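1. predicted model and sequence follow; I will ask about them next.
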Amino acid sequence: MTEAPESADPRAPHAPGTPCWVSLMTPAAAAAEEFYRTLFGWEFRAGPLGRPVRASLHGREVAVIGQLPPDAGLSAAWTPYLASDDVDLTAERVRMSGGTVAVGPLDAGGNGRVAIAADPLGAVFGFCTAWAHPAPARGGGPGLPAWTELRTMSAVRVTTFYARVFGYEAEPPSAPDHITLRSGGRPVVALHGMGPDLPRALGAHWMPHFEVTDTDTTVRQVLDLGGRLLEPVHDTPYGRVATVADPHGARLGVVRRPGTLPRPRR
């Protein structure tokens, strides 16, 4: 688990490999908007064609929510976008390192160039032009991304792939097959090897964690809104954490950072 990056300059681009955007594709986009509006207080702005919509909080854009086609046969899922200084070069590195580029690179207007790829064990991720999503002047806050984690069969097996593609440096494992990757001198993503405990139907996947002021209260709210609790609330060195799913199955983590005061209980 790693904290969301900080920057002293709100105009500064993210370091390569830093999560700078997250996208949710779901079969029920309108219902997802209502769920996340209630849970995190997000506001939504429609795109030129209505969808996808952009979610923001306190003026900071947080995510995109898009509608899966009815016949897509895909489950709801979050996809992180990692910053790149050269999206075309990054795509070539993905291919040369054993991954697959599924979409792009292509131009996305004010978002620079973007692409979507999969690592050698099948985890899907995007990457985009670093300058198009400037790093925030402060680390985050409730309703904003806290960190991004890859859950995969073997973290060791994909560490070299991500290091070659984004130039990460790997920290020594914090636990068996738990590896944190650094960029620009800061921890930016975590790799969690789950071995046979990785859900077979889900496979390798990236999962965003969002900051909250009270993890226990947020989990109860998720359940009240029709979501599910996947991993119970527990304390870690990084805060009080739980893994949940929204009503259509998209997985995410919620975390109260150490030192954050919980909401008063009612």
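-> Here it is on my side, so go on.
2. make it CA atoms for all contacts and neighbour counts henceforth
-> OK.
3. centroid residue for the protein?
-> A centroid search over the chain (Cα atoms, centre = their mean) returns residue 208, at 3.3 Å, as the residue closest to the centre.
4. ok, for that one, nearest residue in space, not its chain neighbours?
-> residue 148 (4.6 Å; Cα to Cα, 6 or more residues apart in numbering).
5. hang on, that neighbour packs against residue 205?
-> No. The pair residue 148 / residue 205 is not scored as a contact, 10.7 Å apart, by Cα atoms under 8 Å.
6. quick one, which of the two is more surrounded?
-> Using other Cα atoms under 10 Å as the criterion, residue 148 and residue 205 rank with residue 148 on top: 26 against 23.
7. contact partners for that one?
-> Contact analysis of residue 148 by Cα atoms under 8 Å, 6 or more residues apart in numbering lists 1, 2, 19, 80, 188, 189, 190, 206, 207, 208, 209.
8. ranges for the helices of the stretch 101-250 of the chain?
-> 155-166, 215-224 (DSSP state H, counting those that start in this stretch).
9. please identify the buried residues of the last one?
-> Spelled out, it's helix 215-224. For helix 215-224, the neighbour count (16 or more other Cα atoms under 10 Å) marks 215, 216, 218, 219, 222 as buried.
10. and of those residues, the nearest to residue 108?
-> Ranked by distance to residue 108 (Cα to Cα), those are led by residue 222 at 33.0 Å.
11. pasting the second one now:
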Amino acid sequence: MSGSFIWYELLTSDAQAAEAFYTHVVGWGAEDSPNSPVKYKLLTVNKVPVAGLMSAKDAKVEGVPPMWSGYIAVDNVDAYLDRVKKAGGNIHTEPMDIPEVGRFAVAADPFGAPFQLFKPFKDSRGDYPATFTPGTIGWHELLSIDAEKAFAFYSGLFGWTKGEAMDMGPAGTYQIFNVDGQMYGGMMTSTNASDVKLWRFYFIVDDIDTAVERIKEKGGQVTTEPMEVPGDAWIIEGRDPQGAYFALTRPRK
């Protein structure tokens, strides 16, 4: 568990509209969190929470654009603060406790991509859905100003290792990274000013073509049409109606 993403969170300008969009597109259930000190919606698979969303207003961080971010599990949040700073990252909030859930702090890598450090109070996640279940997260991708240096940052903190480096032609190199010996995500450098340099998470859906239609039905944008990738999978990238970037993946039927 330590060193891997354990939770995913959407900060948005309209929580109600975002809930309607993602429950329709991804198929998540939604319920209010009983533990959060602010209004917080849990997104669920078979009633098991896998992600959450909240409004920037409720989080008291208005002015931050809608975005997804991820919580990386660590054994001691407070001890990691200096490690992040020494590695060139930044700490945006001091550690805070979520009653009965865990302790977290908001950080960012040297190039501004945000993530959260998180220490859960419970060692077990219970009946968490099996890998590749629709609604779970199947891939973790970072578009960075400097992917090589970004990898060094995360590798030094969390022990991630390099996997295959894929030549993408003029676009550069797509560096796959492993967590605990398993393929987990990829990083790529982009010098295009229009690219948003953030973590992007690939949500697994039941069918990629049907998901495209669901995105359009709810007012989202498909920014990258269905594309086949290694592993007999298909992906699409998009923006929700509030502007947050997201991605979907699934073998094509």
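-> Perfect, I can see it now. From a predicted model like this one, the values you see are computed outputs, not experimental measurements.
12. related to what we said a few turns ago, distance to residue 248 of the first structure added to the helices of the stretch 101-250 of the first structure, as CSV?
-> Shown next, in CSV, are the helices of the stretch 101-250 of the first structure (distance: least, Cα to Cα, whole Å):
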stretch, distance to residue 248 of the first structure
helix 155-166, 27
helix 215-224, 12
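13. so which of those comes closest to residue 35 of the first structure?
-> helix 215-224 (8.4 Å).
14. nearest to residue 14 of the first structure, out of the helices of the stretch 101-250 of the first structure?
-> helix 155-166 (12.2 Å).
15. need the contact partners of the closest one.
-> For helix 155-166 of the first structure, the surrounding residues in contact (Cα under 8 Å, 6+ apart) are 16-17, 84, 90, 93-94, 97-99, 119-121, 168-170, 177-179, 191-193.
16. which one in the second structure is aligned with the residue nearest to the centre of the first structure?
-> Counting by TM-score structural alignment, residue 208 of the first structure lines up with residue 201 in the second structure.
17. could you do residue 20 of the first structure as well?
-> So, by TM-score structural alignment, residue 20 of the first structure is matched to residue 6.
18. and for residue 97 of the first structure?
-> The equivalent of residue 97 of the first structure in the second structure is residue 87 (alignment by TM-score structural alignment).
19. how about residue 197 of the first structure?
-> Using TM-score structural alignment, residue 197 of the first structure pairs with residue 192 in the second structure.
20. so who does its match touch?
-> Applying Cα under 8 Å, 6+ apart, no residues qualify as near residue 192 of the second structure.
21. burial check on residue 137 of the first structure, number of neighbours?
-> Residue 137 of the first structure: 14 neighbours (other Cα under 10 Å).
22. and what of residue 24 of the second structure?
-> Residue 24 of the second structure - counted by other Cα under 10 Å - has 16 other residues nearby.
23. show me where the stretch 151-266 of the first structure has strands.
-> Listed in chain order, the strands of the stretch 151-266 of the first structure (DSSP state E, counting those that start in this stretch) span 169-170, 178-183, 186-193, 205-211, 228-236, 239-245, 251-256.
24. just these: most buried one?
-> Stretch with highest mean neighbour count among the strands of the stretch 151-266 of the first structure: strand 251-256 (a mean of 25; mean count of other Cα atoms under 10 Å).
25. which part of the second structure lines up with that strand?
-> Taken onto the second structure by TM-score structural alignment, strand 251-256 of the first structure occupies residues 245-250 there.
26. how close does that stretch sit to the first structure?
-> Superposing on the first structure and averaging over aligned pairs (mean Cα distance after the TM-score superposition for the first structure), stretch 245-250 of the second structure comes out at 0.8 Å.
27. quick one: that stretch to chain centroid distance?
-> Relative to the centre of its chain, stretch 245-250 of the second structure is centred 10 Å away, using Cα atoms, centre = their mean, to the nearest Å.
28. pull the number of nearby residues for residue 59 of the first structure.
-> Residue 59 of the first structure, neighbours per other Cα under 10 Å, totals 9.
29. residues in contact with the aligned partner of residue 73 of the first structure in the second structure?
-> Per TM-score structural alignment, the equivalent position to residue 73 of the first structure in the second structure is residue 63. The contact partners of residue 63 of the second structure, taken as Cα under 8 Å, 6+ apart, are residue 56.
30. quick check: the gap between residue 63 of the second structure and residue 139 of the second structure.
-> Computed as Cα to Cα, to the nearest Å, the residue 63 of the second structure to residue 139 of the second structure distance reads 28 Å.
31. could you do residue 209 of the second structure as well?
-> Taken as Cα to Cα, the span from residue 209 of the second structure to residue 139 of the second structure is 19 Å.
32. again with residue 167 of the second structure
-> 19 Å.
33. likewise for residue 216 of the second structure?
-> From residue 216 of the second structure to residue 139 of the second structure the distance is 23 Å (Cα to Cα).
34. flag every buried residue along stretch 69-79 of the second structure.
-> 69, 70, 71, 72, 73, 74, 77, 78.
35. what does residue 117 of the second structure align to in the first structure?
-> So residue 117 of the second structure corresponds to residue 127, using TM-score structural alignment.
36. just checking, that match touches residue 83?
-> Yes. Using Cα under 8 Å, residue 127 of the first structure is in contact with residue 83, at 5.7 Å.
37. and residue 36 of the first structure, what pairs with it in the second structure?
-> So, by TM-score structural alignment, residue 36 of the first structure is matched to residue 22.
38. what helix or strand is its match on?
-> helix 15-25 (DSSP states H and E).
39. any idea which helix or strand comes after that helix?
-> strand 29-32.
40. compared with the first structure, how much does that next one deviate?
-> Mean for strand 29-32 of the second structure is 1.8 Å (mean Cα distance after the TM-score superposition for the first structure).
41. is it correct that residue 245 of the second structure is in contact with residue 237?
-> Yes. Contact criterion Cα under 8 Å: residue 245 of the second structure and residue 237 qualify, at 7.5 Å.
42. any idea how far residue 157 of the second structure is from residue 73 of the second structure?
-> From residue 73 of the second structure to residue 157 of the second structure the distance is 11 Å (Cα to Cα).
43. the closest residue in space to residue 205 of the first structure that isn't next to it in sequence: neighbour count?
-> Computed as Cα to Cα, 6+ apart, the closest residue to residue 205 of the first structure that is not its neighbour in sequence is residue 123, at 4.7 Å. Look at residue 123 of the first structure: counted by other Cα under 10 Å, it has 19 neighbours.
44. OK, contacts around residue 123 of the first structure?
-> 150, 152, 203, 204, 205, 206.
45. find the nearest non-adjacent residue to the counterpart of residue 142 of the second structure in the first structure, please.
-> Alignment note: residue 142 of the second structure maps to residue 150 in the first structure; criterion TM-score structural alignment. Of all residues not flanking residue 150 of the first structure in the chain, residue 206 sits nearest, at 4.3 Å (Cα to Cα, 6+ apart).
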